[in-house]
Structures are given as C-alpha cells and as structure tokens.
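# Sequence plus the predicted model coming up.
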Amino acid sequence: MFEEKTYKRCTCHGPLFNRDGDPVLTDAGEHKTGRLDRNCPRLTERNHGSWFYQIELERSGDGERKRAREGGFRTQEEAARQAEEVWRASKAGVNVLSDETVAQFLTRWIKKKKAGLKRTTAHEYERDIELYLVPHLGALKLRDLRARHCQAIFDWIITDNERRAEHRTRVQELQATADAASQAWRTAPVATLTEKNERARLRAIWTTARDEHLAQRQRLQRTTGPATMLSIKTTLSSALSDALKEELIAKNYAAFLTLPKVVKPRALAWTAPRVANWKRTGQKPSPVMVWTLEQTAQFLDFIVMDRQFPGWHLILFHGLRRGELAALTWDEVDLDEEVIHITEQLVSISSEIHEDTPKADSIRDIKLNRDSVRLLKAWRKKQRTERAEWEKHKSWKDSGNRVFTREDGDVYHPQAFSDRWVRLVKLSGLPPIRLHDGRHEAASLALAAGVAPKAVHAMLGHSSMRMTTDTYQTVLPDMHAATASASLDLITAFRAQKNKKATKKAKKKRKKAPKGRGEEAA
C-alpha cells in the first residue's frame, strides 16, 4: 500500500541535540556540532532547505525491506508527486533502486548486442549512441528516463538543423560576395597610378571576403535528415526494449516519439526536358535517377572497353550491390548453369573493409543472361592471364579467388567501384546517376521487358515485394507511351468490333428484306 513520507532538511551546521532535546556531547564533554539536517530551526522558512521523500517498497524474495528515497525538491508537492511516480513504477516491475545511468546502460547494452548484429547495423547503433543518445541522455538515471527526455533529442536536432541551414545560406552569400569582389579586382584597369592603387584596394577587399568565406565554409555542417532521425529512434527503441525486459523502465518511451516523416525519393527517368534543365542548371530533379533505354545503351557502348565492364553489366542487368560485386568469388559462379550465388558482401566501416554475409533476403541465386555469361568467361580468361604474368614476378596477391580484382589480384574496395562509376558517367556526357541507381535501372529494365515482379524481387534480394514495385520500379518513357497507346488501342478496337458487328447485321437484314416492286414488274 502506497504511503508517502515527505520531509525537509538542509545542510546547515550547528550544535547537535538528541530526540529528547538534550545536547550531544563529545568524549571530552563538549557540545558536539555537525550537520543539522531535519533539526535546523530555519526549516520553517519557505526558501530554506529542500524536500525529500521516502517510501516503503515491496519486500524482496527473502523478506528484506526496501526503501526508496530522493531529495532536492523545491516544494513538498513536487516530492510527493515524485514519490507516487516511483511507487507506480515499482508496482509496474521497474527496479527503482538502480542508480545505473543511461550512458552506463547503453555501454553494456551495445557490448552485448553487437555480437548478434551485422557490422553495418552495429556501426549505426554505435554512431547513434556516441553522437546523440549519450550526449543528450547519458547523465540521466535510467529509472528517471521519460518520453519527454527522448523527444527533446529530436526537438534539438530540428532546431539545430535550422541553424545549420541558415549558416549554409550565409556561406553561399559570402561566396557570392567573394566572387563579385574577385571579378571587380581582376577586371579593374591598371593604366595609371590611380587605377593601380584602386586595383590594389579592390584586391584587399577580395582577400578579406575570400578569407571570411573560407573560414565560414570550414564550419559547415550537414543537416540531420529524417532517415538519420529514424535510425536514432530505432537504436533507442531497441535499447529500451531490452531495458524493459530487465525491468529497468516501465515503458519503451521511443514508441511515443514524434519524428518528421521519412519520404523516400521517387526514382525518375532522364527525359529530354529533364536533361535540358540539368544542362542549364546542373540540378537533378530527384536524388534517384535512371536512364532511358537509349541512354543505357549509349553508356554500355561507351564503357565496353573498360576493365570493369563485366561488373557494370552485372549491376545494370542483374542489380548487384557494389559490396556484393566486390565480394563475389569464382566459387559462387556457375557458368555452366548460368547462375551466380550471392552469399557474401564486403562492407566499408570507417574506410576499413570487412567481410560479412548479406541480410537473409539478400542471399540469393541470380540467373545470368547470355551476354553476362559470355563476358564472365572472357573476364576469367583475362584474369588467369594476368595472374600468370604477376606470379612470374611473385607479386600476385591472393584475394580469396575473387571475381573482380586489380591487375595484381588485390581486392577492390567497394568505394573504388563508386568512384570509377562517377568518372565514367561524367566522361560519357550522360546525365548523372549513382552506382546504386544501377539497381533501379536493372529493376526498371526487367519490369519494362515484362519480367514478373516476383522474379525481379528475387533477383534484387528485397525483403518485400512492395520495395521492388514502389521504390525500385521506374516507369520509363517507352512504358508511358505503351500505356497511353494501350488505352487508345482498346477503345479503337472496341469501336472497330462494334462497327464490324453493325455492318454484318445490316447486310443480314438486307438479305432478309422482301423484294421491291421494280423487281416484281420485271
């Protein structure tokens, strides 16, 4: 049964008295002094001392009494409210006597948790804990954690994003000022001494503007987007879920958070008007773009002699991820059956390469098209020739029988594929798409060719069919034209069929009609 006990105490020092009011003496018979606590005569003053509570909790299994006490409250009402809240938490099964802080809990939690996580997931958890959760919640006792504390993280992020956006705008303004000052200085005439002095003054103005712009540019910070906020929430929710199991909190407060909505960018095709706008402004209409059929063919023709062409072919037609491409071994390639087995990937964490297995849905078999088979056979032959040459000089590096390696057999860093892709796209003159957009390209091409969505879903290794159809399928212009024509053709065919039936019916009716008078007279 809940029974609150609140009292007031302070830190004043003075002569001590026992419960009977007699002075407490030292061994030498002198009046002993010390902290007065609850016996200070000034406690009747409103602003002197602070309020504490003490409550009896349910006894432990061995019958031992347990008490919860806390102080530092400004009023008796605050102490009473906290006492009742602690009591309710205790009744809900929370260990209210634990003094473990959020930082201490998260430290031991991630140490235990990361053993069963993918490297990339563990890295994201550690990042969220280090950069966001510990700085904002770390000093708080876990038992005192509430939804408002968790929400404050995201409220701060949103406010800080506004500050960062304002600073970015300021940097852009400083750059424009510096560019204008540079133009004024460089175009200033120098025919006379007066003009030379004026040009020197303009140069000093440009130097000041440039230095201010560079100084502010170094302080630029990227805004924290909705996807990162969702990652922080996911990490917090996972941690609090385990804290709930340990009876350290009463609820998983991450479930009550309000976050900006995560809107996944829609993949768009590089139509002629979009290409023209990109050439004029340099802006992409969407972070995720794909080429048309003609543009894809142009790119393939342009890169056909590139060393990594078989890899680009696998990405554009079979949707491999760059980590899967870098990890693929000849042991997982069956050219007789024309299939590759995706069972491993290379991931980059803080620029270091780690071998890892893909997520369960991404472990898959991919049926190769005839060109992929032909290209891989030629590539294997070329790689064997390179190996023989490098082994003559004892310089071949064994990378575990990887399919795609450097000339000396060394493994590719996944980022090397992305960097090479960007350069090839730029050299081709085509509008830009990211290497990962190649997966969108593979999905769009397959669906446009009439491949069943379920087969495309299996090829890409998605966790859900919805991701394949909603996120990775881009309606190419040729498909738009086919759709528009299909609707028109349906109506046209209906009308033609209707007219044909009407004509046939009219002919039949004329045959059954009685002969006219002219015929009878004849």
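Happy to help now that I have it.
# hey, let's count contacts and neighbours off CA atoms from now on
Noted.
# Please enumerate the helices of the stretch 351-500 of the chain.
Using DSSP state H, counting those that start in this stretch, the helices of the stretch 351-500 of the chain run over 370-392, 414-428, 437-448, 453-460, 465-466, 477-512.
# quick one, strands of the stretch 201-350 of the chain?
With strands called from DSSP state E, counting those that start in this stretch, the stretch 201-350 of the chain shows them at 268-269, 289-290, 333-334, 339-342, 345-349.
# want to compare, so here's the second one:
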Amino acid sequence: MCTSDGLGRVYRRCGCRDEETGKQFGVRCERLADLSHGRWYFSLQVPGVDGGRDRVRRGGFATLAEAERACWELAQLPGPEAVARTWTVRRWLRFWLSELEGRLRPTTVLNYRSIVEKYLIPHLGRFRLSKLRVKTVQRAMDAICRQVVRGGRLISPGSVSRIRAVLRSALSEARRQGIVGHNPARNLRLPNGARPHAVVWDDEHEVVWRETGVRPRVAVWDLDNLARFLEVVRDDPLFVLWWLVALRGPRRGEMAGLRWEDIDLAAGELTIREQVIVIGGREHLGPPKSVAGVRTLALDEATVKLLWELWHEQRRRRGGVDPKRRVFVHANGRPVSPDWLTRRFAKLVKQLGLPPVRLHDLRHAAAGLASAAGVDLKMIQHDLGHASPVTTAETYIYVFKKMAKEAVRASAELLLSHAKIRMSLEGASQA
C-alpha cells in the first residue's frame, strides 16, 4: 500500500499468457513467486476535475521501492496537477464540451463538438495533458492542414483557424483551472488565407456567368437586380420578409422567430430578441448569435405601412392577432422555418432568372445600401448585429467600395445637372 488513506496499492504482475485462451495471467501467474519475474505496478485514486475520483494505473517499475515512490509522488500532487498527469486530451475536450452546455448557443456547441470529434481527438486525443507541447500541437495542425475535404480540395485556412480556436479555448480553460501551466495552442504557424469577399453582380459579372455558368463564391445583387426582385415578388405572401431582409439585414432565423410583440408600429421600431435555430432537424427558439444580436432596428414609413397591411390581413383571416404569435407564417398559420425560407428564396431567384445569390446574401445588400446612403460603419454594425465593426468592415468591404462608387457617380450627376454644367467624361480626360 502506497498511501495511508487506502486509496492506493502496489502489486506485481507479468505478461505471461495462458496457452489455451491467450489471456494474460497478470497477478495470478505462478511464476511470480520468483521475485525476479514480472514488474511492479501501482493503482491510485486521484481527484478529478469533474468532482469525482479517477483510478490511475502505472507500471513497468523494476522494484517495489520505485513503484511505491511513484505512487506516493502522484498522491501528493494537488488535484489540478493530478488531472494533468492522468487525463488525456480526449477526456478533457469532452468534459469541456459538457461544461459548455447551457452557456453557449446549442448550434455553437454542436459545431465545437464536430470539430473536436472530427479533427482534435483523432490527432491529439491520446496525449496526456501534462505531455502536451507546442511541438506536438504544431505537428497535429500540420497534419490537419494536409487533409482533403469534400470536392477534393485541401481544408481551407479558415477551417484550420476555427479548429485551432476551439483547441485554444479548451486549453485556456484548463490553464484557468490550473491543470496546465501554459496553452500550447498559442503561437502556432498556420496557413494564411483570406475569407471570400462578396462580389457585386454588375453587368460584366452577369455576362460571364450567363455564358460560362461560373459564379463567384459569394455574390450580391446590385441595386437594379435587388429592385427587380422586390418588384416581381410584390404579391408574394412573404414580400414583407424579403423587403425587411433586403433593407435592414436581419438573419433568416431572426425573421423566423419574430413575434408581433417585438414590433412597435407606433414608434416605427422592430426589436430582435430571439431566433429560430435548427439542431438535429428540430427547431428551437434561442437567443441571437451574440449579445450584439439583441438590437432594435428603426423602420421607415414604407416598412411600417407594409407591416400594418400584414397585421390587418392576418387579423382578417384569423379574427385577431395574438401579440405572441410569429409574424411570418404559412397560409395555415404554421410559422415558417429558416431552412424553408432558404429554399423558397432560391426557388424564386431561379424562377426569375436572376443571378444566383443566397438569402443570407441579402444582408450584404442591406449593408451596401446603408453604406451608399451615408450610414456610418458603427450604425451598420449595430443594425447587422455584429459584435465588432471590424467584422462588418472585413465582411462587406468590397460591397461598400462598389456602392460607394455608385453613390459618388450619382452625386456627381446630380451636382452637374443642378449646376447645368455640360461636361463629358471624354472631354475631362482629354483636358
């Protein structure tokens, strides 16, 4: 026995096997009567970070004294250090995920779990926390960078960055609890990669797409295409939803979760408080994507009028409108789902023969409209529900530039027409 509390013991065993069954004799081998046969092992219970106790087994010691000394040294360690020596990365990651339940959005936890099971555990799960080094993590990330994903392409730099971010967050929590002394997921060398920026569907891009079928990865409509879409779908039952997304940029889940009590028609305001999220094929109501997602959007007179018309239409059909009911519903009163909205929008775009965009890309269009109208970046960030204006600027920079050029051109034409100046671009260039 290596501890006075009875939580540890030392024993001797060997690797001899039964010739018939192939099973090891272990501590039951008759040859253990010879002190030179077998090796010494110890078994010890240590406190776990989850509040329980873990049984730890170590072996391969040549003498009883060596085994007892190792057992005693492990027993003297504080709980966090004992966890570092006994828990594997696999066990810590799964425990960390379980602790996130209820603290983060369910979809976020689901994404983290997918990354942990698909990438981190296969490459790092077998290592003990106390043995995890920067070199070990770097090798794992290098191996992940060489993985081929769907379509025969290498995994994108953005995906690699997200994988590292999950690992870094998990190990930061281990460091906060005193389990590890440093975070080996910091200061790694990762491939550089820029996120795909949105391209505005102008005449040139549209001609190439119609001739070749090749389209940008992320694209948004220009003002003409957006106006054409809204004109054609004016009689669609969900016209108000399409209008709101194009004008104010809420997310599809936020529109699906919008209730009449969230709209103040008298003040001309709409408040985003929750959204519909889909997990495992089932819909759930939850908070917006971030704290910044809870926001109030100002509404113009035309939008307020559209919402009044929708409210009167639903009251006429159902004999009244419950403030807690969802705003956007099917003809039978069942609320629309985010996935259904995506499919419905794609179907309308295809029927109209417009350049392809996603429903989410209308957020890009809303950002561009606001920028062209002179709205400052901080206000656009607020309206889109971004936590930082940096996210807004990086995501929509090319849309902003395109809309800015159109706005400058329009401003110049307005100025020239009012000043009655006759000036051609050709004449200006010659001058």
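Happy to help now that I have it. Just so we're clear, the structure is a prediction, and the values are computed from it rather than from any experiment.
# could you dump the helices of the stretch 351-500 of the first structure to a markdown table with distance to Leu293 of the first structure and mean neighbour count?
Converted to a markdown table, the helices of the stretch 351-500 of the first structure look like this (distance: least, Cα to Cα, whole Å; neighbours: other Cα atoms under 10 Å):
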| stretch | distance to Leu293 of the first structure | mean neighbour count |
| --- | --- | --- |
| helix 370-392 | 17 | 15 |
| helix 414-428 | 15 | 15 |
| helix 437-448 | 8 | 25 |
| helix 453-460 | 18 | 19 |
| helix 465-466 | 24 | 14 |
| helix 477-512 | 8 | 12 |
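# Which among those helices is found nearest to Ile110 of the first structure?
helix 414-428 (26.7 Å; Cα to Cα).
# In the second structure, what stretch matches the closest one?
Counting by TM-score structural alignment, helix 414-428 of the first structure falls onto residues 338-352 of the second structure.
# just so I know, which of the strands of the stretch 201-350 of the first structure lies nearest Ala388 of the first structure?
Comparing the strands of the stretch 201-350 of the first structure by Cα to Cα, strand 333-334 comes nearest, at 21.1 Å.
# coming back round to it: just name the most buried of the strands of the stretch 201-350 of the first structure.
Among those, ranked by average contacts under mean count of other Cα atoms under 10 Å, first place goes to strand 289-290 (a mean of 26).
# measure the closest residue to Ala404 of the second structure other than its chain neighbours to Met403 of the second structure for me?
In space, and not counting its chain neighbours, Ala404 of the second structure is closest to Ala372: 5.5 Å by Cα to Cα, 6 or more residues apart in numbering. Ala372 of the second structure is 5 Å from Met403 of the second structure, where distance means Cα to Cα, to the nearest Å.
# which one in the first structure is aligned with Glu173 of the second structure?
By TM-score structural alignment, Glu173 of the second structure lines up with Asp242.
# Just the endpoints, please. Distance across stretch 114-123 of the second structure?
14 Å.
# Pull the distance from that stretch to the chain's centre.
16 Å (Cα atoms, centre = their mean, to the nearest Å).
# and that stretch, which stretch of the first structure?
Going by TM-score structural alignment, stretch 114-123 of the second structure sits over residues 127-136 in the first structure.
# sorry, back to before: now the helices of the stretch 351-500 of the first structure as JSON lines including distance to Trp156 of the first structure?
Below are these laid out as JSON lines (distance: least, Cα to Cα, whole Å):
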{"stretch": "helix 370-392", "distance to Trp156 of the first structure": "51"}
{"stretch": "helix 414-428", "distance to Trp156 of the first structure": "33"}
{"stretch": "helix 437-448", "distance to Trp156 of the first structure": "33"}
{"stretch": "helix 453-460", "distance to Trp156 of the first structure": "38"}
{"stretch": "helix 465-466", "distance to Trp156 of the first structure": "33"}
{"stretch": "helix 477-512", "distance to Trp156 of the first structure": "43"}
